[in-house]
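Peer 1: here is my input, please return the structure:
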Amino acid sequence: MSANDTNLRRKLRNRQKVRVAAAPERPRLSVYRSSKYIYAQLIDDTTGTTIAQAGGKALKEGNKTDSAAAVGKALAAAAIEKGVKAVVFDRGQYRYHGRVKALADAAREGGLDF
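Peer 2: Predicted structure coming up:
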């Protein structure tokens, strides 16, 4: 099995857990991590639309972990502005540590409940 196959299996396994745990009224906070940046978006799976998003070059602050925390805070602010407080965290194929954990912690501090 290649690394890509392992990552895909992990991603699909985690997505299935999120769908089972999530109530339909809770949007999914999806995380994508590239080598330089981190992106996050709130997705309403019932309609297939993106509610809010944050990430990329605009929120580059200090090191990568600081940037991830800035993305989490920005996403929380955008979500609360749209009236969303409760979400389900979808980490995808990434382990819950480092940048992904920093983003989640900052989103919690910003007012999101998951």
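Peer 1: drop to CA atoms for contacts and neighbour counts, all remaining ones
Peer 2: OK.
Peer 1: buried residues of stretch 62-82, list them for me.
Peer 2: Using 16 or more other C-alpha atoms under 10 Å as the test for burial, stretch 62-82 gives 64-79.
Peer 1: just the residues you listed now: which is nearest D45?
Peer 2: For the buried residues of stretch 62-82, the closest approach to D45 (C-alpha to C-alpha) belongs to A79, at 15.4 Å.
Peer 1: just the closest of the buried residues of stretch 62-82 to G48, please.
Peer 2: Of all the buried residues of stretch 62-82, A79 has the smallest distance to G48: 16.3 Å, by C-alpha to C-alpha.
Peer 1: next, the structure of the following sequence, for comparison with the previous one:
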Amino acid sequence: MSSKQTENTARRRARVRRAIKAVANGRARLSVHRTGKQIYAQVIDDTKGVTLASASSLDKDIRADIKSGANVEAATAIGKLIAERAVKAGVKDVVFDRGSYMYHGRVKALAEAAREGGLNF
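Peer 2: Predicted coordinates:
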């Protein structure tokens, strides 16, 4: 990536994070990271700086069920898994942090599956 692309990505990520902190009101943050091959999700308590729950397409629980970590099916499975783990950790209300990614495709699929799994955002 060129330095201009990196700078724009960092600026977009900071803008999203700033907006999230403004509306969080003490809720945990559901952070999404995607690469060309995998997708990751974490529920983070920013007041304590602790990860409460995490899931990724590399987890052994889910790896057998998905063909690739880079498709909408994998994102849907990760969304359901992160919701299940977050509810088990006692978190129901979160704010969704899409990072620098558009709310489209895999990111949207993960968010919708997490909502179906019991998370409110």
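Peer 1: one step back: now, which of the buried residues of stretch 62-82 of the first structure sits nearest T50 of the first structure?
Peer 2: Nearest to T50 of the first structure among the buried residues of stretch 62-82 of the first structure, with distances taken as C-alpha to C-alpha, is A79, at 10.8 Å.
Peer 1: inside helices: which ones of the buried residues of stretch 62-82 of the first structure?
Peer 2: 64-79 (DSSP state H).
Peer 1: need the longest helix for the second structure.
Peer 2: The second structure, longest helix under DSSP H: helix 3-23.
Peer 1: so the next helix or strand after that helix versus helix 3-23, what angle?
Peer 2: Once helix 3-23 of the second structure ends, the next helix or strand along the chain (criterion: DSSP states H and E) is strand 28-34. Angle, strand 28-34 of the second structure to helix 3-23, by axes from the mean of the first three to the mean of the last three C-alpha atoms, to 10 degrees: 160 degrees.
Peer 1: mean shift between strand 28-34 of the second structure and the first structure?
Peer 2: Superposed on the first structure, strand 28-34 of the second structure shows a mean distance to its aligned partners of 0.4 Å (mean C-alpha distance after the TM-score superposition for the first structure).
Peer 1: mean shift of the helix or strand just after that strand relative to the first structure?
Peer 2: Per DSSP H and E, strand 28-34 of the second structure leads on to strand 39-45 as the next helix or strand towards the C-terminus. For strand 39-45 of the second structure, the mean deviation from the first structure after alignment is 0.3 Å (mean C-alpha distance after the TM-score superposition for the first structure).
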